[in-house]
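take a look and give me a structure for this.
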Amino acid sequence: MIRRPSPPQMTVDIIVAALFGLIFASIELQTTDGIVPVFVLMGMTGALAIRRLSPLLSLGVAWLAVFLQLTNGMEAVPSNLAILAVLYATGCYGEAWVRWAGLASAIGGGVIAATYMSFFYLANGVDVTRLADLSGAVLSSLIGSVAAIFVFTLAWTIGLLVRTSQAAKAEGVRRLQAQQEQRLAQQSVVVEQERNRIARDMHDVVAHSLAVVIAQADGARYAQKGNPEAMDATLATIAETARGALGDVRLLLAELRHRQGEGPQPLLTDLDALFEQMRGAGLDLRIVTTGEEQPLPTGHQISIYRILQEALTNALRHGNRFEPVSVDMAWQGAGVVVRVDNPVASVPGRSDGFGHGVPGMQERAALVGGWLTAERTQNGRFIVTAYVPIPHTAPAPVQANR
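So this is what the prediction gives:
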């Protein structure tokens, strides 16, 4: 029953009600006598002041003032206009049953007001013995009832429409927030999935490297020629340490892998097979490689392969297959810039060209010290640009030339 309007709203309501009371007091109290008009004006002013705080209480105060007005034979006064604001408030701010009470008040109040005014004038100068005068009074009561009901119901309906509009806006805001939360959740899932895949890749890379170290250390133990005792102890320590590190790495990364499948990891030498696979799926690839290729660690090669794989997959799913897709690999002194430029398909309802793999690609690039950008241009193209540095020579992230 009691709402909590904001302090500015309460301040405005009190100021408006005070001005309303002052203005109509100067009009009504000069033309009427007695204490009843004062109470009627105070009731209407009070109902106006609390209409947003409690629409039901405001409606009750207004009815009390009207009852006092009718039982004392007063005619309609200008302050009765506050009833319109009260009915508006019941439609806009009231609960379900308060809104129905407001509608009933609009209809019943219209009939009562018109009938009362008809009999008021009938009792003040109309000859009830004349059928014409009596018929005129009844007709004016009917017409007045229809007009009053229309005006009162219109005020209530406007309040209800405003309430519906505000509810629609609030629902739109909640829907937008839910969509944003869902998008963030999807991105978190994608990043987590990509991290799991990275864990698998790095597990295989580290496992291979440590296996080589172990094999070399074990071989050196048998191949060494000088100082067999010292060399043997040193190499035994290396082998034992590497074995322990390999076991620890397997245990730690197994927690991230979530039982993902085994298999050899792709390197830069596997890019030709990837390009042929995408061509077979329907992409018209235009491959351009510039600069002198430089050796990269296995983890960096896997990142480049996965970024290209995801970017081309997005182009296949969301792009226009009837236009060529450009793949540029520019080898620089500090690293390699990979750029995939594809046209976006004109699909109704698609707001942008971002596939769900973009966060994963950004995670891939960041974990090797690089960066990745993805954007949809105004001319309907989607461009993915990634920079993968050669270790210890990576420059600060900058935007690549478009």
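
only C-alpha atoms for contact and neighbour calcs from this point on.
Fine.

chain center to stretch 58-77: distance?
In terms of CA atoms, centre = their mean, to the nearest Å, the centre of stretch 58-77 is set 48 Å apart from its chain centre.

again, but for stretch 179-197
Here stretch 179-197 shows a centroid-to-chain-centroid distance of 16 Å under the convention CA atoms, centre = their mean.

I have a second one here; can you model it like the first so I can compare?
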Amino acid sequence: MSRLPKFVRLTVEPAIAVVFLVLWIVAEVGRAHPAGFWVALALYAVAIGISRALPAVALGIIVGVPLLQVAGVLSPPESTTWPTYEAAVVVAFVVGLTATARIRWAAIGAIVVQAVLVGVAMVYRGDWLSWIGARGTGVGVSEPDPSAAALSLVLTGAVLGLVAWTAGFALHVNARRRLDQELIAQAEAELAVADVELRGVKERSEIAQEVHDVLAHSLAVVIAVADGSRFLRNARPETSGEHTDAALREIADTARSALTDLRGLLEALHDDSSRPQPALSDLSSLVARVTAAGMRVSIDHFGDPRPLTTAQELSVYRIVQESLTNALKHGGGHPVAAVSFAWQGEGLALTVVSDPGGDAGAVPVPTDAAPRTFGIQGMKDRAHLAGGWLTADRDDDGAFIVTAFIPTRAVADASVSAAAGAGAGAGVGAGADAGDTAAEDAA
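Presented below is the predicted three-dimensional model:
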């Protein structure tokens, strides 16, 4: 959790241990001490050095040294050497700061036990009372109570150890909180970046879909008219001039319309409100263009039309446009399409049936020829966004049928999602998914 490099963090405690050992050696040089003092000093230096890497062993050393002194294995503390017990304060701080939760909480008990053992060792094994001048103060002066002196030392040692432990633990909590805040800030930043990227992907997909809807239809009409004029010139040269002029006018009008739509789409990238969107009233122009390209189109209306939202009208227009475009591309030399609007129940039931007209030249597009199809899936997406549903499949006679349901404005405003779910449940059967492959082939 520290901002220091790992190498530096791992060398802090060993460095402190070396300083602790060297200072004590310098301070006690020239004085005669039993071997037990040097052993205890070395053990305390080791405890400080390993307090981060091996906290349990370090705690065992600071408890074990006074225990061995009380048991008589090591020589008791002396008047100038008892401050070596301060090594326990350093170990308590490091354990509170860096140890795992289980060892950190166990350290509280070790600190208390160490304080008790130090108090006993200094009063009963050492000569603490004489060091502080509490003995031999004169006749008539009562002898100090060793138990009270030991208790005082125990309390002092426990308080010092627990204060050091608390300071280390407080720093640990603060570092942990800071780390959590950094992680949260990093996660929020990553989520913000992901949100921007997702919005970008969504916008690119919408732009690609809109460009497909605008250009695919116009180019299909241009190609059909151009091919028809070329075939007519070869078949009936005497009438080719008049028909060529009409074909060129139709190509120019279609290209001009596509250019206007494309320019509006590009302008909409800067201002969505500035671009007029196609509506149901524009379907007559759409039908006129595909009719001029050689397709026979019939439109039937059933029931009384009810209002749709602007977005729903755009969806209906694009669905009809894409259906007629597919029929024009894959309908052979004599494509035929029938469009029906049935205003029944709670919305518009739209059906577009395209028939190749018995032309053997109608060749479906292989699935692998268009790895990313905007046609069929785009129509489904538009229907779902309008609160409805759409299916597309071939029947047994080879005709391609697009069926869609768009709820009326009142239903859509009340609950678009509920209408979409209800429409999908009513209109999408088990065979709809099975027909997706064939539908994509026809796109």
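
overlay them and tell me the TM-score.
The TM-score (TM-score structural alignment, normalised by the length of structure 1) is 0.53; 246 aligned residues with a CA RMSD of 3.7 Å.

so stretch 179-187 of structure 1 matches what in structure 2?
On structure 2, the counterpart of stretch 179-187 of structure 1 by TM-score structural alignment is residues 188-196.

once aligned to structure 1, how far is the matching stretch on average?
The superposed stretch 188-196 of structure 2 is, by mean CA distance after the TM-score superposition for structure 1, a mean 1.7 Å from where its aligned residues fall in structure 1.

how about stretch 101-118 of structure 2?
Per the superposition on structure 1, stretch 101-118 of structure 2 and its aligned residues are separated by 1.7 Å on average (mean CA distance after the TM-score superposition for structure 1).

and that stretch, which residues are buried?
With burial defined by 16 or more other CA atoms under 10 Å, the residues of stretch 101-118 of structure 2 counted as buried are 103-104, 107-108, 110-118.

let me see the contact set for I16 of structure 2.
Shown here is I16 of structure 2, whose contacts under the criterion CA atoms under 8 Å, 6 or more residues apart in numbering are 48-49.

which stretch of helix or strand covers it?
Assigned by DSSP states H and E, I16 of structure 2 belongs to helix 6-28.

average offset between that helix and structure 1?
Taking mean CA distance after the TM-score superposition for structure 1, the mean distance separating helix 6-28 of structure 2 from the aligned residues in structure 1 is 2.2 Å.

next SSE after the top helix by length along structure 1?
Across structure 1, the longest stretch assigned as helix under DSSP state H is helix 131-223. Elements were assigned by DSSP H and E; along the chain past helix 131-223 of structure 1, the next helix or strand is helix 228-257.

where in structure 2 does the next helix or strand after that following helix fall?
Downstream of helix 228-257 of structure 1, the next assigned helix or strand under DSSP H and E is helix 271-280. Per the alignment by TM-score structural alignment, helix 271-280 of structure 1 matches no residues in structure 2.

same thing with stretch 325-332 of structure 1?
The counterpart of stretch 325-332 of structure 1 in structure 2, counting by TM-score structural alignment, does not exist; no residue aligns.

give the burial count for the alignment partner in structure 2 of A168 of structure 1, as a bare number.
Residue correspondence to structure 2 (TM-score structural alignment): A168 of structure 1 is matched to R177. Taking other CA atoms under 10 Å as the neighbour definition, R177 of structure 2 ends up with a count of 13.

list the contacts for R177 of structure 2?
Contacts for R177 of structure 2 were tallied using CA under 8 Å, 6+ apart; there are none.

ok, now T313 of structure 1?
M278.

so it, which of the three states?
Here T313 of structure 1 is recorded as helix under DSSP: H, G, I helix; E, B strand; the rest coil.

in stretch 40-60 of structure 2, which residues are buried?
40-41, 43-52, 55-56, 58-59.

cool, stretch 208-217 of structure 1 as well?
Of the residues in stretch 208-217 of structure 1, those scored as buried under the neighbour-count criterion (16+ other CA under 10 Å) are 210-211, 213-214, 217.

ok, average deviation of it from structure 2?
In the superposition against structure 2, stretch 208-217 of structure 1 averages 2.4 Å from its aligned positions (mean CA distance after the TM-score superposition for structure 1).

strands along the stretch 201-350 of structure 2, start to end?
296-302, 336-344, 347-355 (DSSP state E, counting those that start in this stretch).

closest one to A392 of structure 2 among those?
Using CA to CA as the measure, strand 347-355 is the one of the strands of the stretch 201-350 of structure 2 that comes nearest A392 of structure 2, at 9.4 Å.

and the angle for the closest one with strand 336-344?
The directions of strand 347-355 of structure 2 and strand 336-344 differ by 170 degrees, with axes from the mean of the first three to the mean of the last three CA atoms, to 10 degrees as the criterion.
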